[in-house]
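>>> return atomic coordinates for the entry below.
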Amino acid sequence: MYKKLFSQTLIYGLSNVLVRVFPFFLTPMLVKAFGPSKYSIYADFYSAAGIISVLLTHGMETTFFRFFQKYKENKEKQNQVYFTAMTSVFIVSVVFLFLGILFKKPLALAFKHPDEINFLVWFLFILAADAMCAVPFAKLRIQNKAIYFASLKILNSILIFLLSVILIFWIPKQIETQGIGYLFFTKIYNIDYGIGYAFAANLIASIFTFFALLPTMIKGKYSFNIPLWKQMLIYAWPVTIAGLAGIVNETMDRQFLKYLLPEGDADIQMGIYSAVYKIATFIALFKTAYLLGVEPFFFSHASDKNSGKTYATLMKYFSIFSALILLFLVANLDWIGRLYIGNPEYWVGLKVVPIILIGSTFLGIYLNLSIWYKLSDNTHYGALISGIGALITIILNYIGLKYTNWGYWACAWATLLSYLVMMLISYFWGQKKYPIPYNYRKLIFYIGGSSFLSLIAYYTSGNLWFRIILGNLFFLLFIYLTTKIEYKDMKVFKEKIKKFRFKK
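This is a model prediction of the structure:
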């Protein structure tokens, strides 16, 4: 069981790293070519992408997992679950795309980008195409086709990266130096689009992925079951509310910056904040890779006798690795951040990154804990918890941006406090509704200890080298203490492996 989980998580993990590596390296190229004001256009649209994507998929990925496993003895019913979920997403996406194009001018005005209507239309197609691929991708995951899933995700990411580099950097250079394709490019290329070509690159990649998934989409006998669809919607709507609330916490702070700060200052702060926020990708990589592999695992082993103990063990090791990643990143933030973001205009924002990283760590723990309301078919509890978190985010962002001069510091602290509250509520409520024997003392030590040491290491001194040395000393100390605490469990684990090999 663990071997299967590890192999799938490894595939998902490696693919997730590669998928995120290309956008991760594209960001410093974009921020170097464009200042915070120009980059904020790109950041602005994609900060809204999350909430729109949640609405388009309306919880059908998680719902598909649940209902597919529910009817695991009935292949015909599983087929109905798949096509019902996919059709639901397709209908919503097509309606969204039609209305978006119909009202593109007022929509661009509402976004405060009336001159970027072309970018908006490309963006609408990207969101619709990606949403339509969501359920087919979920089908690949539940069928354990991890390599196929990973290959398509990686190809999509590579295409976005290469096309962005070609459209934004290579073609302008050929025009400037009268190089390869000079005469052709001068006729079709619009230099004024600038960062807008990043949207064009994404659109081409999304269309490619859609057609690559067509065999998966159409495989099987089409069947849309309306009674089943109603049941799935009942399960899905709380998941959607929880997803919306989660996106409010994760990306909507950029929108708060745009609407609550003066126009010129808003563009600069949004650009800086969005760029340095990318450093949290290191934690997001591990979190996403783990959850991609573990979510189907949780559902498929829910009826096992020792499932609770298994979930608790997985949580413990997830918290250890999360804590180590957090402490290492904060300890080395000064040189990693400057190396990653080569444009000094953005470096002022690095000071807020430890707060962002701690918040992202709390989010990972919360997502791990959230399995209790999914397994017990009480997804409305998740909606309520995420709603509380979103309310905290909205209130703190509004107060912090409207009545203080904190700027993006208010956004970072609001995110951290929101995830902290969500994590604590989910833990205590989950233990009452769906008890899992977590070792809470160890969880407090690993996550709380790592967060505390990170804050001390980074904010107690203004000297760069002192922060780096102190942070890495804390990191080594943390490794030593963790090894000492977990030595007994590791020894037992080794003995089990030896016994297994002997029996074999």
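
>>> can we go C-alpha only for contacts and neighbour counts from here?
Fine.

>>> buried set for the lengthiest helix in the chain?
Criterion DSSP state H: the longest helix present in the chain is helix 464-503. For helix 464-503, the neighbour count (16 or more other Cα atoms under 10 Å) marks 467-468, 470-472, 474-475, 478, 482 as buried.

>>> and those residues, which is closest to residue 82?
When the buried residues of helix 464-503 are compared for distance to residue 82 (Cα to Cα), residue 482 comes out closest, at 43.6 Å.

>>> contacting residues around that closest one?
By Cα atoms under 8 Å, 6 or more residues apart in numbering, residue 482 lies in contact with residue 320.

>>> look up how far residue 316 lies from it.
The spacing between residue 482 and residue 316, counted by Cα to Cα, to the nearest Å, is 11 Å.

>>> then residue 54?
From residue 54 across to residue 316, the span is 29 Å (Cα to Cα).

>>> neighbour count: these two, which is higher?
residue 54 (21 against 18; other Cα atoms under 10 Å).

>>> next secondary structure after the helix or strand that that one is a member of?
Element membership for residue 54, per DSSP states H and E: helix 36-57. Moving toward the C-terminus from helix 36-57, the next helix or strand (DSSP H and E) is helix 60-70.

>>> list the buried residues in the very next helix or strand once past that next one.
Toward the C-terminus, helix 60-70 is succeeded by helix 75-102 as the next helix or strand (DSSP H and E). Going by neighbour count (16+ other Cα under 10 Å), the buried part of helix 75-102 is 77-90, 92-94, 96-97, 100-101.

>>> helices and strands around helix 75-102, which ones?
Helix 75-102 is packed against helix 36-57, helix 60-70, helix 117-132, helix 134-142, helix 226-250, with contacts defined by 3 or more Cα pairs under 8 Å, 6 or more residues apart in numbering; DSSP states H and E.

>>> repeat that with 6 Å
Contact here means 3 or more Cα pairs under 6 Å, 6 or more residues apart in numbering; DSSP states H and E; on that basis helix 75-102 packs against helix 36-57.

>>> what angle separates the helix it packs on from helix 117-132?
Here the directions of helix 36-57 and helix 117-132 differ by 40 degrees (axes from the mean of the first three to the mean of the last three Cα atoms, to 10 degrees).

>>> which helices and strands does helix 36-57 pack with?
helix 75-102, helix 263-277.

>>> so which elements touch the last one?
Okay, so that is helix 263-277. So helix 263-277, by 3+ Cα pairs under 6 Å, 6+ apart, packs with helix 36-57, helix 253-260.

>>> cutoff 10 Å now
Secondary-structure packing of helix 263-277 (3 or more Cα pairs under 10 Å, 6 or more residues apart in numbering; DSSP states H and E): helix 2-33, helix 36-57, helix 253-260, helix 333-340, helix 353-369, helix 408-433.

>>> now do the fifth one: distance to the chain's middle.
Once both centres are worked out by Cα atoms, centre = their mean, to the nearest Å, helix 353-369 turns out to sit 11 Å from its chain's centre.

>>> next up, for comparison:
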Amino acid sequence: MSVKNALVNLTRHSYIYTISTFVQRMLGLIMTPVYTVYLARETYGDYSLLYAFMAFMNVVYLYGMDVAFMRFYYSDRFKKEDVYASAFWAVGGGALLLSLLIHGQAPYLSRVIFSDATYEWPVRLAALILFLDTFSNMPYLILRVQERSVAYSVARILRFAVELSLNIWFVVVQKEGFLGILYANALASAINILILLPIQWRYLKGRFNAAAFKEMARFGLPLIPNGLAYLVIEMSDKFLMDRFLDRETLGIYAANYKFGTILLFLVSAFRTAWQPFMMKTAREINARTVFARVMTYFTLMGVVMVVAVSFLLQDILTLKVTDTFSLLGERYWPGIPVIPIILTSYLFYGFYVNFTAGVYILKRTRLMFLFTGAGAVVNIGSNFWLMPAYGMMGAAWATLLSYLVMAVLLWGYNQRIYPIPYEYGRITGLLVILVAFLGVYYIFEPGLLYRLALLVGFAAVLYMGGYLNKTVVGQVQSVLRFKK
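Predicted coordinates:
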């Protein structure tokens, strides 16, 4: 496969996945203004703490079987149906045991998560949601590994529509508050399982293959500590902020952090397409050249998104739709300055995802924990150092430092075991441009008109630097014309 066709194929699927990821994550962005109106800041803090726990447990529930399934789906040694059935029943059995354990230990977990034993019912609802989400997420793996990006996106959009409707019903109409979010999530997951049943029905006819499961477990289990370390980076700031500062500050920070995850739309969509693409492309003679070019284009897209969102989002969030309503409740505006830092953090996380090529292709996943673990250590240490002195901004900088360390360490290891000829000059130039424009944003705090003028200047700098040349434009046109 030529470099151009490989890039067009990856970009096309990433583009479609971006749409579904955007719509999926729009639930959080759409509901954040509603939550900031209908939930007190302390209650929003409760919501953030419980969902941090659920994100942490989601890694344990899957224990690497999602990635392992995609890795062994292409194996000639096992039937595809057996690979899926083995992963499905192994994950399902584990999910049942874990949910029963959480249900039984709800009083204890309530004290651990909230420092309060009265949150037993939310914890038990979390156990139910984790169980249902495990089963509802499995069919998406089939669509990903078959590169059925359109079907994947349609299914995700349906899930979004159902959950959004249920959120509005429980939170706005029924005024169930924090519990309403959990009820909506649980019902949406159950409905999603039924909708996706036809997709996986053929694969569920496969048999549990002990040999396939053993190999998948050997590949996937080392990803558990890696995933948990990643979630330490994502979630430790919330728990530490609840201890170092207060739950109201946590509520402000968490609401604005949500908008900082806009770049995660790009990273998540890219990763969804990247993993199966990487495994297939690794067989091609020009694979490393393709991977290098992917990194350059990813950096360009990421830098453009960070600068554009940083310069425009503040005015969008604070725009008064009515006399009393804005997209971000006025009580939460003090947290807006953390957003550009969080955006930049996810740019470095995207670099980390790019640098996983050698580790996955050569099956070195057992070492992933070392890099993510280093990021987790940096995160906790930085939060202890920066949060008491700088509050929310300190927590945001700790997140950025963590992802930067992860990316640099994994890059160094990847280049040793699987050298890729990255375009270092072009990538460095883009990062210098990013730092310069964000520096202007923070130091001078320009008004809207000045920021719009700066965005024009930003585009001009990219053009003069050769980043927006005919090759890039042609690449975009090829993606739009490409038919699989």
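
>>> what's the TM-score here?
TM-score for the superposed chains, counting by TM-score structural alignment, normalised by the length of the second structure: 0.90, backed by 466 aligned residues with a Cα RMSD of 2.4 Å.

>>> the second structure: which residue goes with residue 134 of the first structure?
With TM-score structural alignment as the criterion, residue 134 of the first structure lines up with residue 137 in the second structure.

>>> tell me the contacts of residue 126 of the second structure?
Residue 126 of the second structure makes contact with 50-51, 53-54, 57, 99, 102-103, 106, 120, 132, 182-183, 185-186, according to Cα atoms under 10 Å, 6 or more residues apart in numbering.

>>> list the buried residues of stretch 182-196 of the second structure.
By 16+ other Cα under 10 Å, the buried positions in stretch 182-196 of the second structure come out as 182-186, 188-193, 196.

>>> now distance to residue 220 of the second structure and secondary structure too, for those residues, in a markdown table please.
Output for those, formatted as a markdown table (distance: Cα to Cα, whole Å; DSSP: H, G, I helix; E, B strand; the rest coil):
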| residue | distance to residue 220 of the second structure | secondary structure |
| --- | --- | --- |
| 182 | 29 | helix |
| 183 | 31 | helix |
| 184 | 31 | helix |
| 185 | 27 | helix |
| 186 | 27 | helix |
| 188 | 28 | helix |
| 189 | 24 | helix |
| 190 | 26 | helix |
| 191 | 28 | helix |
| 192 | 25 | helix |
| 193 | 24 | helix |
| 196 | 24 | helix |
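
>>> tell me how many other residues surround the corresponding residue of the second structure for residue 354 of the first structure.
Under the alignment (TM-score structural alignment), residue 354 of the first structure pairs with residue 340 of the second structure. For residue 340 of the second structure, the tally of surrounding residues (other Cα under 10 Å) stands at 24.

>>> swap in the one 10 residues further on?
Using other Cα under 10 Å, residue 350 of the second structure is surrounded by 24 other residues.

>>> just the element for the closest residue to residue 358 of the first structure other than its chain neighbours, please.
Among residues not flanking residue 358 of the first structure along the chain, residue 451 sits closest, at 6.1 Å (Cα to Cα, 6 or more residues apart in numbering). Residue 451 of the first structure is part of helix 449-459 when elements are defined by DSSP H and E.

>>> tell me the angle of that helix relative to helix 353-369?
Between helix 449-459 of the first structure and helix 353-369, the angle comes out at 170 degrees (the same axes, to 10 degrees).

>>> from the contact counts, what lies against helix 449-459 of the first structure?
helix 307-331, helix 353-369, helix 464-503.

>>> next one: it to chain centre, how far?
Centre-to-centre, helix 449-459 of the first structure and its host chain are 24 Å apart (Cα atoms, centre = their mean).

>>> tell me the spacing between the aligned residue in the second structure for residue 267 of the first structure and residue 399 of the second structure.
Per TM-score structural alignment, the equivalent position to residue 267 of the first structure in the second structure is residue 247. Here residue 247 of the second structure is placed at a distance of 19 Å from residue 399 of the second structure (Cα to Cα).

>>> out of these two, which sits in the busier spot?
residue 399 (28 against 22).

>>> matching the more buried one against the first structure, which residue comes up?
Using TM-score structural alignment, residue 399 of the second structure pairs with residue 415 in the first structure.

>>> who's in contact with its match?
Taking Cα under 10 Å, 6+ apart, one finds 248-251, 253, 355-356, 358-360, 362-363, 389-390, 392-394, 396-397, 409 in contact with residue 415 of the first structure.

>>> please name the nearest non-neighbouring residue to the equivalent of residue 236 of the second structure over in the first structure.
Matched by TM-score structural alignment, residue 236 of the second structure corresponds to residue 252 in the first structure. Counting by Cα to Cα, 6+ apart, residue 252 of the first structure lies nearest to residue 47, which is 6.2 Å off, once chain neighbours are set aside.

>>> count the residues that sit near the one you found.
For residue 47 of the first structure, the tally of surrounding residues (other Cα under 10 Å) stands at 21.

>>> and if you look at residue 235 of the second structure?
Neighbour number of residue 235 of the second structure under other Cα under 10 Å is 20.

>>> if I read this right, it contacts residue 51, doesn't it?
Yes: using Cα atoms under 10 Å, residue 235 of the second structure is in contact with residue 51, at 9.3 Å.

>>> hmm, residue 307 of the second structure is touching residue 452, no?
No: the pair residue 307 of the second structure / residue 452 is not scored as a contact, 11.1 Å apart, by Cα under 10 Å.

>>> hey, what's in contact with both of these two?
Counting by Cα under 10 Å, 6+ apart, the shared contacts of residue 307 of the second structure and residue 452 are residue 458.

>>> out of the contacts of residue 126 of the second structure, the closest to residue 361 of the second structure would be?
For the contacts of residue 126 of the second structure, the minimum distance to residue 361 of the second structure (Cα to Cα) is 26.8 Å, reached by residue 57.

>>> residues contacting the closest one?
By Cα under 10 Å, 6+ apart, the residues touching residue 57 of the second structure are 51, 63, 98, 126-127, 130, 227-228, 231.

>>> for the equivalent of residue 466 of the second structure over in the first structure, give its distance to residue 316 of the first structure.
Aligned by TM-score structural alignment, residue 466 of the second structure pairs with residue 486 of the first structure. From residue 486 of the first structure across to residue 316 of the first structure, the span is 10 Å (Cα to Cα).

>>> what touches both of the two?
Overlap of the contact sets of residue 486 of the first structure and residue 316 (by Cα under 10 Å, 6+ apart) consists of residue 442.
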